[in-house]
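Student: no sequence for this one, just the structure:
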């Protein structure tokens, strides 16, 4: 999932440089959402792993 967030971030950067504002904004929004979903899954995974060890 982090891979897809980085892919959309790169697409947003390239589209922004080339002047495609709408595509850049949409790609940046998707990248941000995927990044926060990744962080949520990471925190849940670490919490479950910690609880299982205790």
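Tutor: Perfect, I can see it now. Computed from a prediction, not measured in an experiment: that's the story for all the values here. Numbering: from 1, shown residues only.
Student: Going by C-alpha atoms from here, please, whenever you check contacts or count neighbours.
Tutor: OK.
Student: The residue lying closest to residue 12 once chain neighbours are set aside: which element?
Tutor: Nearest in space to residue 12, with sequence neighbours left out and distances taken as CA to CA, 6 or more residues apart in numbering, is residue 24 at 4.1 Å. For residue 24, the element it lies in under DSSP states H and E is helix 21-53.
Student: Alongside the first one, take a look at this:
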């Protein structure tokens, strides 16, 4: 997801240089959403991984 956000930012930069401000703004908005979604998924999976690790270590002891 972060890769897609970077690609959107590159496209937005190129569009801004060529004068397409509407398209550039749209791609920046898409990049923001992708970064936020990627960070939310990262935090979610981090918490789930930590919780799963605790339950496994309790069973091993």
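Tutor: Cool, got the structure. In this text the structure is predicted, and so the values were computed from the model without any measurement.
Student: which ones are touching the residue nearest to residue 12 of the first structure?
Tutor: For residue 24 of the first structure, the contacting residues are 11-16, taking CA atoms under 8 Å, 6 or more residues apart in numbering as the criterion.
Student: In ChimeraX, select just the buried ones from these.
Tutor: What follows is the ChimeraX syntax selecting those of the contacts of residue 24 of the first structure that are buried according to 16 or more other CA atoms under 10 Å:
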select :11,12,13,15,16
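Student: And the contacts of residue 24 of the first structure, which two are furthest apart?
Tutor: Considering CA to CA, no two members of the contacts of residue 24 of the first structure lie farther apart than 11 and 16, which are separated by 8.4 Å.
Student: number of nearby residues for residue 8 of the first structure?
Tutor: 20 (other CA atoms under 10 Å).
Student: no, scratch that, I was asking about residue 38 of the second structure
Tutor: When counting by other CA under 10 Å, one arrives at 16 neighbours for residue 38 of the second structure.
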